[in-house]
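Asker: predicted structure and sequence below. I'll ask about it afterward.
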Amino acid sequence: MTENPLKAKDEQPFVIDPIADTGAAKWSYFSLTFSLFYFFHIIAKYEQYTNTQLISVFVIYICFIALFFQAIRSTGKAVLKPIIAIVILSAVGAAINPGTNALFGYAAFFSGYYFLRKYAVLLLILNLAAQISSALILDLLSPYYLGPSLACSFSLFVYGIFSQKEYIHSCLQQKKNQQIEQLAAIAERERIARDMHDLLGHSLSSLALKSELAEKLANKQHFEAAKKEISEVASLARQTLSEVRLAVTGLKLQGLSGSLQKLTNELKNMKFDTQCYIDALNLPPMVESTLIILSKEWITNILRHSNGNSVSIAITTDANNVTLSIGDNGKTAKIKPGNGIEGMRSRVAELSGSLDINDDDGVKLTVVIPLLATVRSNVKNKAIVSV
């Protein structure tokens, strides 16, 4: 069974911190506009209110705002206090302004959003009991008071429950993504270990055989043949060292900066005048790995096919996007996308990005990938103890 991210090892109930989720926080602040219904009764019957009552009305509303912000910033048992306080404030405030029935719904939403179902239902019952009690005591048994109050409370309670489910799904999805990234890292390490084993096993065996052959030839005074074998031993040793370095580089230079540095060095070794600029820190792992793969693919194409002598590489970010630009001054016929380019387009499309190839003046690759808030955010699991 899938583990509930809102469950601790001791199976105690949790609440969620709405501020930890960007979407929930935006909804929370926007929802305050609905609290303005609190003032409708005052506007409709302004002449019936004394100055003292008007001051009390505004004091009650200010208290509600304070409790609202306390609720969306609280965790643990502390969240229970502002919820109950909103219910009491709404019930008592009805003695001055019946418009306080608009505030019960906020307590209902927080109950549904923060708590496990059985605790949420208990809080809703308490909320409804307070509404009915205030109506009985204050002689407000009217559809105009209880009707909107009860309807709003029920609907916002249900909305709070669905918002909690959405948050749980987001937590689970992020956890799965992290597990996939960890598995990918483990698979890469295993690949490097396997390559190292196969590479060194074959190469060292060859070195041993050639060294023994050179020794035997020298003993028989076949010095020219022995010299040739020794030369091949030296060449094979250098080749093996180079291949080992390449394998180790895949482990040592993890990350975008290290990968691009390696690619830049390869271009310079092939006599390309290369400029590299990186202004991109803390990218989401999926975005960073995609940029590394795209850079390797495109620069490999340049090394194989470009007849130019200059390459520029740039990775920049703004508030919404990360942009990869790789250009060279080689001349080419009209580029026809093959499997390599189509594979690059597919990777970019998976991240809702765009890929453009311009060959009007040299060849330039431009990739733009949006940095979605759901990808960049690090969702925090804040737990509470049971109540």
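Answerer: Cool, got the structure.
Asker: C-alpha from now on. contacts and neighbour counts both.
Answerer: OK.
Asker: next one: Gln12 from Cys171, what distance?
Answerer: The gap separating Gln12 from Cys171 is 18 Å, by Cα to Cα, to the nearest Å.
Asker: who's more crowded, those two?
Answerer: Higher neighbour count among Gln12 and Cys171: Cys171, with 19 against 14, using other Cα atoms under 10 Å.
Asker: how far away is the more buried one from His305?
Answerer: For Cys171, the distance to His305 equals 46 Å [Cα to Cα].
Asker: count the neighbours of Glu297 for me.
Answerer: 15.
Asker: the nearest residue to it once chain neighbours are set aside: neighbour count?
Answerer: Distance criterion Cα to Cα, 6 or more residues apart in numbering; nearest residue to Glu297, sequence neighbours excluded, is Gly340 at 7.6 Å. For Gly340, the count of nearby residues is 13 (other Cα under 10 Å).
Asker: what about Gly340, helix or strand, and which?
Answerer: helix 339-350 (DSSP states H and E).
Asker: so what secondary structure elements neighbour that helix?
Answerer: If contacts are counted by 3 or more Cα pairs under 8 Å, 6 or more residues apart in numbering; DSSP states H and E, helix 339-350 sits against helix 285-305, strand 354-358.
Asker: and the next helix or strand after the longest one, which residues are buried?
Answerer: Okay, so that is helix 285-305. Downstream of helix 285-305, the first helix or strand assigned by DSSP H and E is strand 310-317. With burial defined by 16 or more other Cα atoms under 10 Å, the residues of strand 310-317 counted as buried are Ser310, Val311, Ser312, Ile313, Ala314, Ile315, Thr317.
Asker: second structure follows, compare the two:
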Amino acid sequence: MSSVTHTMHLARKGKHFFWNYGPLVFSVFYFFPMIRNYDTYSVAEVIVQFLAYISFIFCYHRASTKPAKDATNFIALMLLICVFMTQVTLGTSTLFGYVGYFIGFCFLGTVRWLMLAALMCAITLVATLHVNLNYWPYFIGPAAVISLGLFGFGLVEYKERLHRNESRQSREQIRHLAKIAERERIARDLHDLLGHSLSSISLKSELAGKFIDAGCHDKARHETQEVAELARTALSEVREAVSGMKQLGLRAQLEVMASRLKDKGVLVELDIQQVTLTPEQESCLCFVAKEAITNVLKHSSANKVSISLSASEQHHKLILSDDGEVRKVVWGNGLNGIKSRIEELGGSFNLRAENGLKLVAQLPRKEI
């Protein structure tokens, strides 16, 4: 039956007892005919009715706690109890409805509707065989209405449960993809930060070894000192990057960078407007600002740096310019990393050498 059922449980784990078994409160209507006509029933018939009811509740419990694909036998037993007990009491008109509820929840597609039709046929058949014609409206009417109504509730419960599971899976997939994207971003950050430094350390270490082999100890000592300086610089950059990941947004990052420039005696002009960025955009522009200003600190002779952050109806724009002397722009790992990040987010990157260096990073504006 696995091709026409599913694996969900009707009873929800962790829910209060009344949540799963509260609907059985209405099954007490099963006893109303016996209570109303108690004198007409023998002791044996009363005992049989109670035993049948207990068996029905047991089957209900088992069908609720099992996966739908394994509940078929218990649903069939519930239906058989209703069919056979109609010979004894008309109260089974109430219990047929619970069978309809399980059919609506447990079965899929065309089989669900075939099972509902079979239930309606069973109700009609037992009424024909065991119910006085005068009592037909009082038996078939309630049995059919309750069965159809609870069938609808079972179907809605299945659809709602399916939607919730799909939503949970979607959220889990989004979280998983976000973790992958974050790992890739951090890996790229570390590559951009350390790639050049580690390559330089490797080359200078090899050069120092060659100088030692050649007996040029002074030159070897100079190279090892540069290796140590490169290592300290790389360590400082990694610490700043980690600190930025943990604490700083774009505005704070720009202010920290401006403070570093001022400590070096560079005049800084800041024009930072209030902008609303996605986390990916903010992370990208933080990296752009950090990389650009680090290049100024390391390689530029600039006396003045302008930093502008603004927003228009279509774009966010970050502009960094300095008045340093630029002979040639070399596209290394840093600039290539900036360009690829900007373009991945659908933006544009422009670098011009006009009376200094001007960097313009532009990202499309998005609703958050």
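Answerer: Arrived safely. All values derive from a computational prediction rather than experimental measurement.
Asker: as TSV, the helices and strands packed on helix 339-350 of structure 1 with distance to Phe162 of structure 1 would be great.
Answerer: Below are those laid out as TSV (distance: least, Cα to Cα, whole Å):
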stretch	distance to Phe162 of structure 1
helix 285-305	29
strand 354-358	34
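Asker: buried deepest among the ones you listed, which one?
Answerer: With neighbours defined as mean count of other Cα atoms under 10 Å, those peak in mean count at helix 285-305, which reaches a mean of 17.
Asker: ok, longest helix in structure 2?
Answerer: Ranked by number of residues, the top helix in structure 2 under DSSP state H is helix 136-214.
Asker: quick one on the thing from earlier: now for the buried residues of strand 310-317 of structure 1, which pair is the farthest apart?
Answerer: Greatest spatial distance among the buried residues of strand 310-317 of structure 1 (Cα to Cα): Ser310 and Thr317, at 23.7 Å.
Asker: any idea how far Ala237 of structure 1 is from Ser206 of structure 1?
Answerer: Taking Cα to Cα as the measure, Ser206 of structure 1 falls 10 Å from Ala237 of structure 1.
Asker: aligned to Ser257 of structure 1, what sits in structure 2?
Answerer: By TM-score structural alignment, Ser257 of structure 1 lines up with nothing in structure 2.
Asker: assess the claim that Ser257 of structure 1 and Cys276 are in contact.
Answerer: No. Contact between Ser257 of structure 1 and Cys276 fails when scored by Cα atoms under 8 Å: they sit 10.0 Å apart.
Asker: identify, from the buried residues of strand 310-317 of structure 1, the entry nearest to Gln178 of structure 1.
Answerer: Taking Cα to Cα as the measure, Gln178 of structure 1 lies nearest Thr317 of those, at 23.2 Å.
Asker: what lines up with the closest one in structure 2?
Answerer: Checking with TM-score structural alignment, Thr317 of structure 1 has no match.
Asker: confirm for me that Lys69 of structure 2 is in contact with Cys106.
Answerer: Yes. With contact defined as Cα under 8 Å, Lys69 of structure 2 reaches Cys106; the gap is 7.3 Å.
Asker: common neighbours of the two, please.
Answerer: Listed as contacting both Lys69 of structure 2 and Cys106 by Cα atoms under 8 Å, 6 or more residues apart in numbering are Thr5, His6.
Asker: which of these two has more neighbours?
Answerer: Neighbour totals were compared for Lys69 of structure 2 and Cys106, and Cys106 leads with 28 against 19 (other Cα under 10 Å).
Asker: the more buried one pairs with which position in structure 1?
Answerer: In structure 1, Cys106 of structure 2 lines up with Tyr114, judged by TM-score structural alignment.
Asker: quick check: its match touching Val15?
Answerer: Yes. Tyr114 of structure 1 is in contact with Val15 according to Cα under 8 Å; the separation is 4.2 Å.
Asker: returning to what we had before: tell me what the longest helix of structure 2 is packed against?
Answerer: Against helix 136-214 of structure 2 (3+ Cα pairs under 8 Å, 6+ apart) you get helix 92-106, helix 109-130, helix 217-247, helix 333-344.
Asker: quick check: next helix or strand after the third one?
Answerer: Put plainly, it is helix 217-247 of structure 2. Scanning forward in sequence from helix 217-247 of structure 2 by DSSP H and E, the next helix or strand is helix 250-263.
Asker: just the angle for that following helix relative to helix 217-247, thanks.
Answerer: Relative orientation of helix 250-263 of structure 2 versus helix 217-247 (axes from the mean of the first three to the mean of the last three Cα atoms, to 10 degrees): 150 degrees.
Asker: and helix 250-263 of structure 2, how far out from the chain's middle?
Answerer: In terms of Cα atoms, centre = their mean, to the nearest Å, the centre of helix 250-263 of structure 2 is found 35 Å from the chain centre.
Asker: please identify which of the buried residues of strand 310-317 of structure 1 is nearest to Thr22 of structure 1.
Answerer: Thr317 (20.6 Å).
Asker: surely the closest one meets Ser325?
Answerer: No. In this structure Thr317 of structure 1 lies outside contact range of Ser325 using Cα under 8 Å: 11.6 Å.
Asker: what's around whichever residue in structure 1 pairs up with Ala144 of structure 2, how many residues?
Answerer: Applying TM-score structural alignment, one finds that Ala144 of structure 2 aligns to Leu150 in structure 1. The local packing of Leu150 of structure 1 (other Cα under 10 Å) involves 21 other residues.
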